[in-house]
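Colleague: Below: sequence and its predicted model.
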Amino acid sequence: MNMDLDEALGRLSAAPVPPGLAEIEDKVFARVREEAAFATQRLRVGAVAVIAALGLGFAAGSPVTAAASPNTLSPFGPSSPLAPSTLLAAD
């Protein structure tokens, strides 16, 4: 397929201009402005999400003071009042 580039460009320049070509620039810039408005909104939502994630990460990773647990009954504890040996020896 041999095509002379100068000949192809000459035919292209001789062709009539498409009717929508003059308005395409305005349409493209309008769409860019529209997307830019959405981009700033998405940026705000993303920043809030990042701050919330960092806050949850700091809250989950912070040291927590252990509260003293109440004395519970345990069958394997040394002084369990419900151990079989203490129940049998009580008589």
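Modeller: Ah, there it is.

Colleague: C-alpha only now, for contacts and for neighbours.
Modeller: Fine.

Colleague: Run a quick neighbour tally on residue 61.
Modeller: 9 (other Cα atoms under 10 Å).

Colleague: what element comes up after the helix or strand hosting residue 46 heading to the C-terminus?
Modeller: Assigning secondary structure by DSSP states H and E places residue 46 in helix 24-61. Once the chain leaves helix 24-61, the next helix or strand it forms, by DSSP H and E, is helix 84-89.

Colleague: Below is an additional structure, to be compared with the one above:
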Amino acid sequence: MLTGKQKRFLRSEAHHLQPLFQIGKSGLTEAILAQIDEALEARELLKVSVLQNCEEDKNEIAERIGAFKGIEVVQVIGNIIVLYRESKEKKRILLP
């Protein structure tokens, strides 16, 4: 579980990032979850964009991602979800 200070730090780190994944009409699938899992292992911090034609609610998508393998939802703002999970092998981000 992240503290408020850690979330604030991660939001500032994620500010300049572009979304790596887009969730569209088909919604959040197992394939997208697997790709997000792999990308978080490599990067630790990433953004996911929820497109307007997605039928699922962005907050429900964030909850489902957050329940998957210890992924932390840092922020949901607009149609962007910021995700974090500490890498097991390549720790890049040092949290305050």
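Modeller: All right, it came through fine. These numbers come from a predicted model, not from an experiment.

Colleague: Now the TM-score, please.
Modeller: Remark: TM-score between the superposed chains equals 0.19 [TM-score structural alignment, normalised by the length of the first structure]; 25 aligned residues with a Cα RMSD of 3.4 Å.

Colleague: that older thread, show me what counts as buried in the helix holding residue 46 of the first structure.
Modeller: Under the neighbour-count criterion of 16 or more other Cα atoms under 10 Å, helix 24-61 of the first structure has nothing buried.

Colleague: now stretch 8-15 of the second structure
Modeller: 10, 11, 14.

Colleague: of those, closest to residue 31 of the second structure?
Modeller: Proximity of the buried residues of stretch 8-15 of the second structure to residue 31 of the second structure (Cα to Cα) peaks at residue 14, which lies at 23.6 Å.

Colleague: ok, the closest one touching residue 48?
Modeller: No: shown here, residue 14 of the second structure and residue 48 do not form a contact pair, counting by Cα atoms under 8 Å, at 11.1 Å.

Colleague: can you list residues touching both of those two?
Modeller: With contacts taken as Cα atoms under 8 Å, 6 or more residues apart in numbering, residue 14 of the second structure and residue 48 have residue 82 as neighbours in common.

Colleague: All the strands of the second structure, residue numbers only.
Modeller: 21-23, 45-50, 72-77, 80-84 (DSSP state E).

Colleague: Could you export these as a markdown table, including mean neighbour count and distance to residue 31 of the second structure?
Modeller: What follows is the strands of the second structure, written out as a markdown table (neighbours: other Cα atoms under 10 Å; distance: least, Cα to Cα, whole Å):
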| stretch | mean neighbour count | distance to residue 31 of the second structure |
| --- | --- | --- |
| strand 21-23 | 18 | 11 |
| strand 45-50 | 22 | 14 |
| strand 72-77 | 18 | 19 |
| strand 80-84 | 22 | 17 |
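
Colleague: Many thanks, have a good one.
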